[in-house]
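Participant: Sequence plus predicted model, see below.
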Amino acid sequence: MLFRRFVLIGVGVQGMSVNEMMVGGRVNLF
């Protein structure tokens, strides 16, 4: 599931906005 982690991080970096909070929270959880 490492690939999924990198994808979430990439999406978070690209969409530094509301998505950043959701994706960022998920990255922190995992």
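Facilitator: Yep, that arrived.
Participant: CA only for contacts and neighbour counts going forward, please
Facilitator: Will do.
Participant: Now name the helix or strand holding R26.
Facilitator: Assigned by DSSP states H and E, R26 belongs to helix 18-29.
Participant: who touches whichever strand or helix holds V13?
Facilitator: Assigned by DSSP H and E, V13 belongs to helix 2-14. For helix 2-14, the external contacting residues (CA atoms under 8 Å, 6 or more residues apart in numbering) are N19, E20, V23, G24, R26, V27, F30.
Participant: what about versus this one:
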Amino acid sequence: MPPSLRKVVAAAIGGGAIAIASVLITGPSG
């Protein structure tokens, strides 16, 4: 796997995790 592709995959996974976490954190509290 090329390093550039690995970086894109890591960014996508990290961004998705942050988005999901922010939704879970802000959801219950409104």
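Facilitator: Here it is on my side, so go on. Note that this is a predicted model, so its numbers are computed, not measured.
Participant: what angle do the helix holding R26 of the first structure and helix 2-14 make?
Facilitator: Following axes from the mean of the first three to the mean of the last three CA atoms, to 10 degrees, one obtains 140 degrees for the angle between helix 18-29 of the first structure and helix 2-14.
Participant: Buried residues, helix 18-29 of the first structure. List them.
Facilitator: Across helix 18-29 of the first structure, burial judged by 16 or more other CA atoms under 10 Å covers E20, V23, G24, V27.
Participant: Give the closest residue to the third one in space, chain neighbours not counted.
Facilitator: In this case it means G24 of the first structure. G12 (6.2 Å; CA to CA, 6 or more residues apart in numbering).
Participant: neighbours of the alignment partner in the second structure of the one you found, just the number please.
Facilitator: Under the alignment (TM-score structural alignment), G12 of the first structure maps onto G15 of the second structure. By the measure other CA atoms under 10 Å, the count of residues near G15 of the second structure is 12.
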